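S.K.: fold the stuff below for me.
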Amino acid sequence: MFLAFNEIKHALFRYSLVSGVIFLIAYLVFFLSGLAFGLAEDNRTAVDKWQADYIILTDDANDNLNMSMIPLTAINKVDAKEKAILLQTPGVITKGKQEDNLNVAFFGIKSNQFLKPNISAGKMYHAKNEVVVDNSLNKEHDIQLNNQLAISGNNTKLKVVGFTDNAKYNTLPVIYTSTETFQEIRYENLEAKHANNLPVNALVVRGTPKNIPSSLKSESLKDFINKIPGYSAQVLTFGFMISFLIVIAAIVIGIFIYVLTMQKIDIFGVMKAQGVPNRYISKSVIYETFILATVAVCLGAILTLLTAVLLPNKVPFTINLYLFIGISILMVLFAILGALFSVRTITKIDPLKAIG
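M.R.: Got it, this is the predicted structure:
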């Protein structure tokens, strides 16, 4: 470690350039990871809030929540520890005449069941046409409590009475309302006597469901999330991208350390002629790489945190501490693995040839 520190101090500019390259790669990896995790979370946060085990859909819906239509008679046959009905449909809302249209996902739920969202501001809906909305609509589109929302293609007006946090489905902000209001949104001018007999989109279950009719199928919430349109493709794409960046970082670091090692062959030859063992010199190179990689990765993480503060709310950027720690450890480990090629060169140095 002593030799490593002194070498870095002696050639500070040269090692700063190497560390700068690692820093830029680390920053890129962290930034892409934040974007990837944020985009993936925007697909599923509303589902994660359920804290459920299974979801039941119609067998012929092809895992599409909006296309599933379950009769109430079939739902009543299912036995489970806890179960809650869910109605879902995409929609377009506007706030006033001057606002742009906003794509949203409507969730119709019963307020006495466990799908009820947490309230971060305002209150839970109780009256007809009252809604609780995801707080991104407040941050990004300035929708406030008591605002009236119009629905595209429908004369129903919705009153915002509460906000909830982290409620997005398939990247769309979720609007929660009662099942009665939902049916009016979906089927305008629907008579009340028919509203309670309409099918629902899904049955969400805590525990293991039993007595499931043959026309329905049950799947774990994990499998359901993976089948959300676009979710798996996004995760795999960013996952491969980040993995390749880490491997490229290891190769770049290995090349830089190898070049620096070759430039010091004469010095290493003199050290070996003086009786300094290969192990001591090799450990010095490993320590140098560890110091450079650790400092660069830490600086990359710090800059990523600062960037996250400056990003606009519309950018789906989320910092996952465990993901960042895992990436940091991998980058340092791969950097050390890349430096092992230099160690192999050191062990083959002939002191007499190196001195000349």
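S.K.: only C-alpha atoms for contact and neighbour calcs from this point on.
M.R.: Noted.
S.K.: what about the strands in the stretch 1-150 of the chain?
M.R.: 54-58, 82-94, 102-109, 121-122, 130-134, 148-151 (DSSP state E, counting those that start in this stretch).
S.K.: before we compare anything, build this one as well:
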Amino acid sequence: MFLAWNEIKQNKLRFILISSVLLLIAYLVFFLSGLVNGLANMNREAVDKWQADAIILTDESDKSLPQSILSTDDVSQVKNANHLAPIAQINAIASRVSDEDTRQGVAIFAVQPDDFIAPNITDGHMFGRKGDVVAADYLKSEGFKVGDKVKLSSSDKYVTIVGFTDHARFNAAPVLYTSFETMQQIKGLPIESDPLVNAVVVQSENISTIKVPTSLEVVETETFIEKLPGYAAQNITLTLMIAFLIVISSVIIAIFLYVLTVQKASMFGVLKAQGISNAYLARSVVAQTFILTVVGVALGFALTWLTGAFLPYKVPVQFDILSMLIYALIFIIVAILGAVFSVLSIFKIDPLKAIGG
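M.R.: Below you'll find the model as predicted:
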């Protein structure tokens, strides 16, 4: 460590440049990890909000909520679940009546206001009358507010925002929560008819004991989320990008250190001629790599958090400290492994040749 640190102090500019490269790579890795979490959260936020163990869908729906249609009789035949909550869902384009240029794609959920999947209210109040909706607070950034009348593309009816809730997006679309009666109106169906239900959300200590008709299936919540359109492909793609970045960074570090080691061959030769062992020099190179990587990763970590504080509200980035720490640890380990190539080159240095003997 003594040799490593003193060399860094003697060649500040060289090692600052190396740490700067590591900083930029670490910054990119951390930012991408935040993007992975943010994009994933956009798709699953409303589902996580249910705090449910499973969801019951029709067997032919391929685990797709809009493609599943349950009858009232189907719902009544679900047995051995602690809590059940029927839900219906459609997609639409919402526009403010006072400003039709303000448009936003939304997912509309019909729920019972006293069920466990009903939204918490952060502004305004829960829907009560027909035509009332509770909106995701993301719509506030689009200009929507409590009291706004909203026209839906899928209906000639109007709804009124009476409240807002937090953390409510489904498949990247903000959610509008409403009653089944309002959903019937939106769909153009008679209010007195039995409401159409897309699924039943379940809380149960043991979902394997839940009994459903043969036409239905019980799907674990995480499995349902994985089947959301584009969710799995998006996560795999971005995670692979992070993995490739880490591999590329290890190669870059290895090249830098190898070039530095070759340039210092005569110095290492002199040190070896004075009796300093290969093991000591190897530890010095590894220690030097560790110092440079930790500094670069720490600065990249700080820069990422600083960037996050100034990002616009619409940028889907969500930083998770645990994930970032894991990536930081992997980054440091991979960098040290990359230094092995430099260590091997030290073993091959002949002291006599290095000093011109």
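S.K.: care to give me the TM-score?
M.R.: After superposition, the two chains reach a TM-score of 0.96 (TM-score structural alignment, normalised by the length of structure 1), with 351 aligned residues with a Cα RMSD of 1.3 Å.
S.K.: dump the strands of the stretch 1-150 of structure 1 to JSON lines, plus distance to residue 39 of structure 1.
M.R.: Listed next are those as JSON lines, based on distance: least, Cα to Cα, whole Å:
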{"stretch": "strand 54-58", "distance to residue 39 of structure 1": "23"}
{"stretch": "strand 82-94", "distance to residue 39 of structure 1": "19"}
{"stretch": "strand 102-109", "distance to residue 39 of structure 1": "16"}
{"stretch": "strand 121-122", "distance to residue 39 of structure 1": "25"}
{"stretch": "strand 130-134", "distance to residue 39 of structure 1": "16"}
{"stretch": "strand 148-151", "distance to residue 39 of structure 1": "26"}
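S.K.: closest to residue 66 of structure 1 out of those strands?
M.R.: Checking the strands of the stretch 1-150 of structure 1 against residue 66 of structure 1 by Cα to Cα gives strand 82-94 as the closest, at 5.8 Å.
S.K.: thinking again about what came up before, most tightly packed of the strands of the stretch 1-150 of structure 1?
M.R.: Highest mean neighbour count of the strands of the stretch 1-150 of structure 1: strand 130-134, a mean of 26 (counted as mean count of other Cα atoms under 10 Å).
S.K.: what span of structure 2 lines up against it?
M.R.: Aligning strand 130-134 of structure 1 against structure 2 (TM-score structural alignment) gives residues 132-136.
S.K.: with structure 1 overlaid, report how far the matching stretch is off on average.
M.R.: Between stretch 132-136 of structure 2 and the aligned residues of structure 1, the post-superposition mean distance stands at 1.1 Å (mean Cα distance after the TM-score superposition for structure 1).
S.K.: spatially central residue for structure 2, please.
M.R.: residue 37 (1.1 Å; Cα atoms, centre = their mean).
S.K.: hang on, that residue packs against residue 323?
M.R.: No. Counting by Cα atoms under 8 Å, residue 37 of structure 2 does not reach residue 323; the two are 9.3 Å apart.
S.K.: returning to that earlier point: for the residue nearest to the centre of structure 2, give me its contacts.
M.R.: By Cα atoms under 8 Å, 6 or more residues apart in numbering, the contact list for residue 37 of structure 2 reads 317-320.
S.K.: and for residue 25 of structure 1?
M.R.: Going by Cα under 8 Å, 6+ apart, residue 25 of structure 1 touches 245, 249.
S.K.: rerun that using 10 Å as the cut-off
M.R.: 19, 31, 245-246, 248-249, 252, 296-297, 300, 331 (Cα atoms under 10 Å, 6 or more residues apart in numbering).
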